[in-house]
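Chemist: I'll drop the sequence and a predicted model, then ask my questions.
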Amino acid sequence: METLSHRELVQRWGEMVRQHGWATLADNLDCESGVMAIGDTMVPYTKNEMTKETLCYTVSTFTHYYHYLREEMDIVGLRTAKFMLIPPLWLIGFFLRFAKVDKAFAINNFGLSTNLFPKSLNAAQWDEVVTKVQHSNPKHAILVRSVNRGLNSEDYDALIGCGFKPMFARNVLLFPFKPIEEYPRVKRRQILRDEGLGPKLGLRWLSDVKLDAVQAERVADLYDQLYLGKYSKNNPRFTSLFHFECSNRNILHYQLLLDGDRIVGALGMKVVDGVSTMPILGYDHHHPQARVLYRILTAQIARTCSENNFQRHASSGANKFKILRGGVTNEEFTMVKTSHLSLWRRLNWGFIRWMAQKIGRPLTHKFET
């Protein structure tokens, strides 16, 4: 699999967004965005003004810690506990509004579920870019999403040095950085068993696909069935144009699972400096074998990373399933800098961070283990 340098990937991403605009690529990512220099590379950014409450959680702190959390309580089936959590959730919403949390500038934010970081960044480069952003956006909180100590310990320490504070966002899973054949026997057996299901069912893979318009439409449908239908409308609402452009610009690497000539599963992988994540995954929920399609898809992700020597990064969805196949839980943080804001906004941000660390963090660990 041929991958782009981080700089080239960001340049192509920026060109795509400038040409088409978010309104036609993913309507709930429609905020100011662009690319900026940091050291010798480029990173994307998003800038929000607290003017909408319908944006995706990847560009809206309000959506992430309020709307998304409300939906998560239904997804995990809290029942009685949900009624106990409603009052503090209302309180969170109150403070989120008063802190104007969506009046924020996010560095290295693609708007995808996970932002990967170039390995070339150092503390001096972080300090330089943060100083510039703070000077030009004095009324915006400054955010850096998707930071975990397993992959980004140097970035984490550099951001702490720049005055950022960590705010718990979610758990993620990192997988062993080695071929499947070197995994522990029990975990290797689970992956190989899943991998064998495809041939048994007469399914086959198309890899490194440059999507045409019809394929892109089908990929959008499969993604929507899973991420918007089963999970949350607050996930990115990618259009078929987004998939077509990302595929043909080599921004994301698409693989299609076929039953005969019909596409029943799809993967879209992003790779930065040898680290992979999967912002696009979907399968046909109406297929007779829908219950095993997810297993086939995740086995293909493991195989692709193994064959290309990629470090695999994954969300904590289906947490126990992924741990059985080698995943190791890591906490992910949104790094927040508010020292330049008014005292009132700093106090509200401080309360939000406290709620995320002291309530959101333990609850997440409780319901994912």
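Modeler: Done, it's in. Since the model is a prediction, treat every value here as computed from it, not as a measurement. Numbers count the residues shown, from 1 in each chain.
Chemist: alpha carbons only for contacts and neighbour counts from here, please
Modeler: Fine.
Chemist: and the helices in the stretch 51-200 of the chain, which stretches?
Modeler: Per DSSP state H, counting those that start in this stretch, the stretch 51-200 of the chain has helices spanning 61-62, 68-75, 80-98, 123-136, 149-161, 185-200. These are given in chain order.
Chemist: kindly report the same for the stretch 201-350 of the chain.
Modeler: Taking DSSP H, counting those that start in this stretch as the criterion, the stretch 201-350 of the chain carries its helices at 213-223, 240-248, 290-308, 319-323, 343-355.
Chemist: can you put those helices in JSON lines and add distance to residue 190?
Modeler: Written out in JSON lines, the entries for these read as follows (distance: least, Cα to Cα, whole Å):
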{"stretch": "helix 213-223", "distance to residue 190": "25"}
{"stretch": "helix 240-248", "distance to residue 190": "30"}
{"stretch": "helix 290-308", "distance to residue 190": "9"}
{"stretch": "helix 319-323", "distance to residue 190": "10"}
{"stretch": "helix 343-355", "distance to residue 190": "37"}
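Chemist: want to compare, so here's the second one:
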Amino acid sequence: MEAVSAKVILYDQSNIGTLEWPDTEYGQYACKYILPLLEHRAEHFIRNVRTRIEVVTVDGIPIPITINEQEYENTYVCSPYTHYVSYAREELSLLNNRLLEKGLTALLSGIGFLLRGAHFNRVVQVNNWLLSTNLYPDVSAEQLIAILDFLRQRFPGYALLFRSLNRETSGAAVTALSSYGCKLVPSRQIYLLQQPSPSKAKWLLKRDRALLDKQGYQIVGPGEIGAEDISRIVDLYELLYIHKYSKHNPMFTEAFIKLALDTGTLTLYGLRKDGRLDAAMGFFCRAGLMTAPLFGYDTTLPQSTGLYRMLSAVLIGLAEQNGHILHESSGVGQFKRNRGAVAAIEVSAVYDRYLPLRTRFSWSVLEKVLNRIGIPIIQKLKL
């Protein structure tokens, strides 16, 4: 595909002061989110992130990029190695098949050795907000191609990566990037909830919402969550996403929650009982999509309390009110299917054509292994 004539400019700490942030809802959001990351460094807000952050504008629209060299212990939102090897190795236990787990562990070890030798983490990620799901602003496929054409000249020797793409919500971008020469490397199975929900799903959601009164919880939203709740929100998120799931998930700090609370970079909601916050989430909306990268609850309370069910019902209700498609990320597949969500395969578009042979070979091997082995297993087991 030929490069297009969109105007692309790169900003870093040396010239970020000259960037004129658009006077739009997205432009002001980007300003409030990105400037603190440049001022304080990313690890001030997400303690297991090591990356360099810069900003590209395409026709004046600002989009964050992250630049990495190695950082193999990084959270997966900046480290492809962590995503495809370290995190994947942890999730093999979900298969409940010891023989299959043993075989895939050996396969991942071999792939990991190959990837490290190929400088796999030398990568520039476009539209990377350091979150589990990076929703894209309202830019055209042609503008994404213009960014890609610009960055391949500016960052020779780096793979260029667009994460959080799928055919269902970003089909035009996927097609354009593939036509340009990007590999489409599967990353995970996600769940998308569109309205209206099937009758069975509506019944389940009604039952989930009824738990709020039964368990005595009050829904609290913006204006009802304050600075005194910040440390508790961090704890609730870590109980679920770090301690129960994986240390490779982003580890949000109190500074990140304070930024969300002060500027609205995430809209915070929670469940409170007897003055105590026992569940919390933070979501944002973009171009008709909504997702909640911050989600947690007190896992020390009995599962019968139903905190996950109640908090999920609140999130789904808010998506219905906004008229947005809810991007529910990955995991807990059966639960999400039962409540009307539909599975989709998320991919990363990777441009590596000008890189050394062993790096291109590594991405090709990964692409083939995931398409032929990884994705079929995930789909069969409905993970």
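Modeler: Cool, the structure landed. On a predicted model such as this, the values are computed, not experimentally measured, just so you know.
Chemist: overlay the chains and give the TM-score.
Modeler: Here the TM-score of the superposed chains, computed with TM-score structural alignment, normalised by the length of structure 1 as the reference length, equals 0.93; 360 aligned residues with a Cα RMSD of 1.6 Å.
Chemist: the helices of the stretch 51-200 of structure 1 into a markdown table, with extra columns for mean neighbour count and distance to residue 320 of structure 1?
Modeler: Output for the helices of the stretch 51-200 of structure 1, formatted as a markdown table (neighbours: other Cα atoms under 10 Å; distance: least, Cα to Cα, whole Å):
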| stretch | mean neighbour count | distance to residue 320 of structure 1 |
| --- | --- | --- |
| helix 61-62 | 26 | 27 |
| helix 68-75 | 15 | 16 |
| helix 80-98 | 14 | 22 |
| helix 123-136 | 15 | 36 |
| helix 149-161 | 17 | 19 |
| helix 185-200 | 16 | 12 |
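Chemist: of all those, which one is nearest residue 10 of structure 1?
Modeler: When the helices of the stretch 51-200 of structure 1 are compared for distance to residue 10 of structure 1 using Cα to Cα, the nearest one is helix 123-136, at 16.4 Å.
Chemist: mind listing what the residue nearest in space to the middle of structure 1 touches?
Modeler: Within structure 1, one residue has its C-alpha closest to the average C-alpha position: by Cα atoms, centre = their mean, that is residue 113, at 1.6 Å. Listed by Cα atoms under 8 Å, 6 or more residues apart in numbering, the contact partners of residue 113 of structure 1 are 58, 236, 279.
Chemist: 10 Å instead?
Modeler: Remark: with contacts taken as Cα atoms under 10 Å, 6 or more residues apart in numbering, residue 113 of structure 1 is in contact with 56-59, 145-146, 235-236, 277-280, 314-315.
Chemist: for residue 383 of structure 2, same thing?
Modeler: Counting by Cα under 10 Å, 6+ apart, residue 383 of structure 2 has contacts 94-95, 188-190, 330-334, 343, 375, 377.
Chemist: count of residues packed around the aligned residue in structure 2 for residue 28 of structure 1?
Modeler: For residue 28 of structure 1, the aligned residue in structure 2 is residue 48 (criterion: TM-score structural alignment). Here the neighbour count serves as a burial measure; for residue 48 of structure 2 (other Cα atoms under 10 Å) it reads 22.
Chemist: just residue 234 of structure 1 next, same as before
Modeler: Other residues near residue 234 of structure 1 number 20, with proximity taken as other Cα under 10 Å.
Chemist: now for it: what does it line up with in structure 2?
Modeler: Match for residue 234 of structure 1 (TM-score structural alignment): residue 248.
Chemist: for the residue nearest to its match when sequence neighbours are not counted, give its distance to residue 211 of structure 2.
Modeler: The spatially closest residue to residue 248 of structure 2, leaving aside those adjacent along the chain, is residue 75, at 4.8 Å (Cα to Cα, 6 or more residues apart in numbering). When distance is defined by Cα to Cα, to the nearest Å, residue 75 of structure 2 is 35 Å away from residue 211 of structure 2.
Chemist: same question, residue 74 of structure 2
Modeler: As judged by Cα to Cα, residue 74 of structure 2 and residue 211 of structure 2 stand 38 Å apart.
Chemist: how about residue 144 of structure 2?
Modeler: Shown here: residue 144 of structure 2 relative to residue 211 of structure 2, a distance of 44 Å by Cα to Cα.
Chemist: quick check, residue 272 of structure 2 in contact with residue 279.
Modeler: Yes: the pair residue 272 of structure 2 / residue 279 is scored as a contact, 7.3 Å apart, by Cα atoms under 10 Å.
Chemist: and for those two, which residues touch both?
Modeler: Taking Cα under 10 Å, 6+ apart as the criterion, residue 272 of structure 2 and residue 279 both touch 217, 219.
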